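Colleague: after the sequence you'll find the predicted model.
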Amino acid sequence: MSASISKNMKMFCVSCQRFLQRCNVRRFSDGRGYESTMKGWIRHMRKQKHVNFIQLNDGTGKPAAQIVTSPEICSKDVTEGSCITAYGKYQESIAQEQSVEFLAEEIKVHGPCNMQKYPFQPRKIHSHEHLRQFLHLRPKTALTSAVLRIRNTATMAVHKYFQENGYIFIHTPILSSNDCEGAGQLFTVKVSEKNDDDEKKPIPEFFTSPVFLTVSGQLHLEAIASGISKVYTFSPAFRAERSQTSNHLAEFYMIEAELSFTESLEDIMQVMEGLIKSLTREVMETSADDIRFVHRRNSASSDLLTAIDDMIEKEFIRLPYVEALSIVNQICESPELKWGDDLQRAHEKALVKHCGNVPVFVTDYPEELKPFYARLNEDHKTVAGLDLLIPGVGELCGGTLREERYDLLHQRLKSKNLLSTLSWYLELREFGSCPHGGFGMGFDRYLQFLLGMPSIKDVTAFPRWTGRCQL
C-alpha cells in the first residue's frame, strides 16, 4: 500500500481501517475515497425507490461500511444470503453512525440464495434450537460466526500462555488402548473390512488389542513429562456419556498440562489460575465486540460480567473437601452429604455462589472419589486431588499430584485389574521417576461460561451428543 493511501486511511475510524485492510484496495481515486471491492454475504438489505442499502459480512468481523447502490444494478439474485462482490469506492458518509460508506457501481453475484427455502430469515432472531438444526448453515448467522471468532481467540490465548511460560506442546494420540479415567465411557474403534478373495477366510484384526477414542491425553503426557519437564496438549477427547444435559458433549476439547518436579497441589493450582486469568483477559480484550454481541443475544445478566471480572481480578478460593462438604450441608436442602459422597452439579454451583461467585478449588478428596493415579496423602484416606468450580457451570477443571511411588501405584493398579494394560505406565516409575502432577480443563465448558451460553452445544461448530452426529 502506498504512503498516500496509508496517510489518508488515518482519517477513518479504527474499525473502518481494519475493514479496509481486508479489502482489495486498487488505487487512490480522489479526496473522497478509494476505488475498491467488497466481498461477502449479504446480511441485510433495505430497498428504497432510488437507492438500496446493503450490509455485507465476510465472517471475519463486523462490517465497517454500508454499501449504497442504485436499484438498477441490483439483479433479482441480489438478496439476503447471496454471495457477492461489489465494485466501487469508499466515500465519506453523511450518516451520524458511520464515517464512511461504500458506493457500489457494479455487483457480481457469485451464489444466489433461495429465500423461499433459506432457514434463517432476515431480521428474525432464531432460537439456539432452531440454529442447531442447520449446523452446516449456521456459521452464516451473526451469532455463530461471533462465537467461532471468540473460540479462535481463546484457542490462540491458550497456546500463548503455555508458550510464554516455557511449556512444550505435545500431540497426544486420538486412538488409545487406555481408559484414563477408569469410567468405562469409551467409544470402541471397529474396522469394517470385506474380504473379496475368500468370504470364509477370517480377516485379521487391525490392532492386536482393543482400541478406543481417547478420553484424555494425560497418561501420554506423563510419559513425555518423564523426559521433558513442562508439557501440555490441546486436543479432542471423547466420552460415551448418554447425557442430554446442557453441559455435556460426546466430542469436546481438553486443555491438559503436566509439570515435573512438583510436590504441592498449590503449584498445580497456580498454573490453573494463571491460565484462566490470562485466557479470560485476552479474550475479553481482543474479542470485546463479539463478546458484547453474544451476551446481548443470550440476555446475559450483569452477574455474568461481574463473575468474569472477578475471575480476572480476584484470587481463587481454596477449600478442602471436608470444609466444602460442611458448607454444602449448611446451604443446600438436599439430603445431607456424608464423607465419601461426591458433590453433584447443584452442590458445586451452590458452593460457588456461597463463596461470592469467585472460582473455588476443592482439594484433598477421599481416595475412592479420584482416579487410580492420584497421589495418596499422609492420612491414607485422602489424595492430593482437586476440582476447580466456576459460576453457572460447576466443575471446569480437575487435577492431581500423580502417584510416583512404585509400590503404592503397583498396589492400586493390581486392585483395579489394570496391571496388564498399564504395565508401561507403572514402568515409568522404574526409570528415573520424579514427583509430578497436572490437570485437565474442559475448553468448551469454559466458553459456555464466558459467553453465558445456555447449552454447550452452541460453542462449537459441529457438536456431537448422544443421538446426534450430523455431517
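Modeller: That came in fine, so what should we check first? Numbers count the residues shown, from 1 in each chain.
Colleague: when you work out contacts or count neighbours from here on, use the C-alpha atoms and nothing else.
Modeller: Noted.
Colleague: surely Phe404 meets Arg429?
Modeller: In this structure residue 404 is Glu, not Phe. Yes: the criterion here is CA atoms under 8 Å, and Glu404 meets it with Arg429 at 6.2 Å.
Colleague: more neighbours, those two?
Modeller: For Glu404 and Arg429, the more surrounded residue by other CA atoms under 10 Å is Glu404, and the numbers stand at 21 against 18.
Colleague: what kind of secondary structure is the more buried one in?
Modeller: Here Glu404 is recorded as coil under DSSP: H, G, I helix; E, B strand; the rest coil.
Colleague: next, count neighbours for Met115.
Modeller: With other CA under 10 Å as criterion, Met115 counts 15.
Colleague: who's in contact with it?
Modeller: Neighbouring residues of Met115 by CA atoms under 8 Å, 6 or more residues apart in numbering: 79-81, 121.
Colleague: here's the one I want to compare it with:
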Amino acid sequence: MPIYTPSPPAALLTSSPIIPLITIALVIMASAQRAAAGRNQLLRVPPPIQRFKYSKRVVLKSILDREDKGLAVAGQRVVVGGWVKSRKERAEVDDAPIPTPPAEADDVLFGEVHVQYVPLLRPISGTPVGGGGGAQTLAAKDKHIVVYLLINDGSCSSNLQLVMDSSTSIPGQVVTVGNSILVEGVLRRSWRGRRRVVELIVEKLLYVGAVDLKTYPLAKPQPSSLFLRDHPHLRPRFITIGTVARIRSNLTCACHAFFDDLGIIHVHMPIITSIATGTQSQRFQVTTLLNAADQGHVDLEVFKAAVQEKRSRIDKLRRGGNNKEALVAAEEDLEKSKELVRVLEQRQKTATVYVGEVKLSEDFFGRAVYLSTSAGLHLESYACALSGVYTIGPVFQADESRSTKKLAEMWMVEVELAFVELEDVMNCAEDLLHSLCYSLLATAGNDLKFASKQIDSDCIKRLQSITSRPFDRITYSKALDILNQVKDRSFLTEAVWGTKLSEEHERYLADDFFENPVIVYEFPKEIKPFYVRGNANLITVSAFEIIAPKVGVLVRGSQKEERLDVISKRIGEVGLPHEQYDWYMDLCRYGSVQRSGFSLDLEKMVVMATGITDAEDAIPFPRARGNAKL
C-alpha cells in the first residue's frame, strides 16, 4: 500500500539542508512497507484442500484447478482416486533422488493415447552392465523400478502425476492403463519441463480395479469419434468427453439459476403425448403391439441411390470450388449415408421385426401416442396459471437430415411466459444466452482452456464476443435481402420468400456477416406452426429465431395466438383435427392471455461453447439415425 507523503512548502524544497535526509527516510519507509506486504503475501495461508463429503478421497479438481495449480498445498497427505491414463517405468538407483520425466499431454481430441510404456531398464540378475571383465550387474547396484502414472477422476480436465515404487502393489494386481486406483500419499512440488507442478508420492495403494489390456476397447491408440460412439459407456473416460460433460452440466445449472432469479417456475413435462406439433413423419410412435410374425423388407437400392446422388452433389461442389464449408458438410453427410447402407446390409442378414396391423384400442394407451417433439403446448397450460414456467427435458424427432447438428433425441430448455409479447420474450432469450456465456467464462475457465487447446481455439473468443454486445435484430425479409446481395459465394439453395433458411444461409449470417448471434423475426406464416400469433398484415407471424455462430438456429420462439377464432381457423387450415386440440383452445376460451415462449437446443449450445464438430459428442448417449447404442 503506497505511503501518503504531504508536499513540503516550496521554500523548504529549495533551501532546507534536511531535505535529503527526509527523502531518504521516506524511501526507506516505503521499501520496508513493500517488503512487509510481500512477506504477508507469502505467509498468507492458502485455502484448504476440499475432501469429498462422503469419503476420505480428495477430488483432483480441488488440487489442480486452484490458482496456484496445487503448489501451495505441497506437503499435505491426501487420498486420491482415478483412472490411469498413462504409465511409465524407469530404473533408479536407491539412494539417488527420483527425477520426474516429462508427462504426456493431458489429452488430444478423440485420440487420448492409452499406452503402457515398457521399462527403460530392468534389474535382471546376472545381466552385465560394465565393460571388459567386470562382473557388475544391475542388481549389484541396488536399482529398483519407479512407476509414473497419470490419473484423472473426472472432476477436471487436468491429470495428476503419481510417483510410486514398483514394489508398492496389492498382491495379484498390476497397475496398468485403464485401471481405477485409490492411493494415499504426500503431495510434492516437481518440474515438468520448465513448469513447476505438483505430483503425489504414493505411500499406500489402497485399491486397484483390474483391466485386461487385451480386451479393453480403449487401449486402442488414437480411436476415432465413431469408434468411441460404439462404446458410449466407456467414452466419458476420455478427457475430451469429460470436459464436454462438465460444460454441459455448467450450462444446465446456469439455466436453473437464471430462471430461479426471475421467479420463473420449473415444471416437469410429459414425453409421451397424443398431440402433434410437427408432421406425422417426424414423430416416433409408441406402442406395445409388435407382431414378430410380420416381416418387412428394406429396399437398399433406395439408400444406395441416395448415396450416388450425394456423390454427384459433391462433384459439383468440387468443380465450383467457392464454398468449402458446404463441401465439408456434404462429405460428412455422404460418410454417414454410406455407414447407414453398411448397417442396413448387415441387418438384412438377420430377421428384422416390424409392426403389422394393430388395433389401437388394444394398445397400452388405447390410442395412438408418440414421443413428444416439443413440450411447448403443455407448458402453455401452466403459464396460463403460474405466469412464468420453464422445463428442461428430452424431445424426439424422426428427422431424415444427416446434419451433424441433428439428433433424434435432443434436450431442450423451453420457456413460456404469460402477459408477455414478442419483443419481451426476445429480450428474455437474449439475456439467457448472455447469462449462460458469462457463467461459462466465470466458472468453467479450466475446461474452456482445455477446449480451446484441444477442440477449437476460437471457443473462448466466441463466448467473449457474445457477451460483449447486444445481438443484431433483422426481419426475415431483411435476411433474404442480405443473402441475395452476396456476390463472393454461391449457395446451394436459393434464398426465396416462403422457405426456411438453410444451414449455409444461417452460417453466412452468423459467422460471416454479423460475426455474432443475430435475431431474425417476422417469418411467413406458412413455415411456422399453427399456434404462432398472426400479424396484422395476415402474411407474417410473430416468431423469431436466434442464429448463432458455429451452430445455426440455437433458439426458436414466438408469441402465441390468444384469439379463439383465429386459432380455431388456423387449426383447420393446417388440417389438424379440432377435437384433438379442444383442450388447447380452452386456454383461449377461459381467461385468455397474451403469452410468448421459446426453446433453446442444449446440444447446440454445448457445440457452440466447446467448438466440438458433431452434436453426437455433445450428449452423453447419442440417438441418431442408425445409432442407438445402449
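Modeller: Yep, that arrived. This one's a predicted model, so the numbers in the text were calculated from it and none came from an experiment.
Colleague: need the nearest residue in space to Lys310 of the second structure, chain neighbours excluded.
Modeller: Leu334 (6.1 Å; CA to CA, 6 or more residues apart in numbering).
Colleague: any idea how far Asn250 of the second structure is from the one you found?
Modeller: Here Leu334 of the second structure is placed at a distance of 34 Å from Asn250 of the second structure (CA to CA, to the nearest Å).
Colleague: which one of the contacts of Met115 of the first structure has the most neighbours?
Modeller: Within the contacts of Met115 of the first structure, most neighbours by other CA under 10 Å means Gly81, with 26 neighbours.
Colleague: what residue in the second structure is paired with that residue?
Modeller: Here Gly81 of the first structure is matched to Gly178 in the second structure, going by TM-score structural alignment.
Colleague: now Gln344 of the first structure
Modeller: Here Gln344 of the first structure is matched to Ser502 in the second structure, going by TM-score structural alignment.
Colleague: so who does that match touch?
Modeller: Per CA under 8 Å, 6+ apart, neighbours of Ser502 of the second structure: Thr493.
Colleague: check the burial of the residue lying closest to Gln448 of the first structure once chain neighbours are set aside by counting its neighbours.
Modeller: Nearest residue to Gln448 of the first structure, sequence neighbours excluded (CA to CA, 6+ apart): Ile456, at 5.6 Å. Counted by other CA under 10 Å, the residues lying close to Ile456 of the first structure total 21.
Colleague: surely Ile456 of the first structure meets Asn247?
Modeller: Yes: assessed by CA under 8 Å, Ile456 of the first structure is found in contact with Asn247 at 5.1 Å.
Colleague: quick one: stretch 116-129 of the first structure to chain centroid distance?
Modeller: In terms of CA atoms, centre = their mean, to the nearest Å, the centre of stretch 116-129 of the first structure is found 25 Å from the chain centre.
Colleague: buried sites along it?
Modeller: 120, 122, 128 (16 or more other CA atoms under 10 Å).
Colleague: those in helices, which ones?
Modeller: Counted as lying in helices by DSSP state H, out of these, are His128.
Colleague: can I get the buried residues of stretch 116-129 of the first structure in a markdown table with distance to Ile291 of the first structure?
Modeller: What follows is these, written out as a markdown table (distance: CA to CA, whole Å):
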| residue | distance to Ile291 of the first structure |
| --- | --- |
| Phe120 | 22 |
| Pro122 | 22 |
| His128 | 17 |
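Colleague: and which of the buried residues of stretch 116-129 of the first structure is nearest to Gln470 of the first structure?
Modeller: His128 (16.1 Å; CA to CA).
Colleague: enumerate every residue touching that closest one.
Modeller: Taking CA under 8 Å, 6+ apart, one finds Asp458 in contact with His128 of the first structure.
Colleague: that one matches what in the second structure?
Modeller: By TM-score structural alignment, His128 of the first structure lines up with Ser225 in the second structure.
Colleague: over to Glu367 of the first structure?
Modeller: Here Glu367 of the first structure is matched to Lys525 in the second structure, going by TM-score structural alignment.
Colleague: ok, its match to Gly534 of the second structure distance?
Modeller: Using CA to CA, we find Lys525 of the second structure at a distance of 7 Å from Gly534 of the second structure.
Colleague: quick check: the longest strand seen in the first structure compared with the second structure, mean distance?
Modeller: When the first structure is parsed with DSSP state E, its longest strand is strand 33-47. Compared with the second structure after fitting, strand 33-47 of the first structure deviates on average by 2.0 Å (mean CA distance after the TM-score superposition for the first structure).
Colleague: what sits up against that strand?
Modeller: Here strand 33-47 of the first structure has contacts from 23-29, 52-59, 71, 79-92, 122-123, using CA under 8 Å, 6+ apart.
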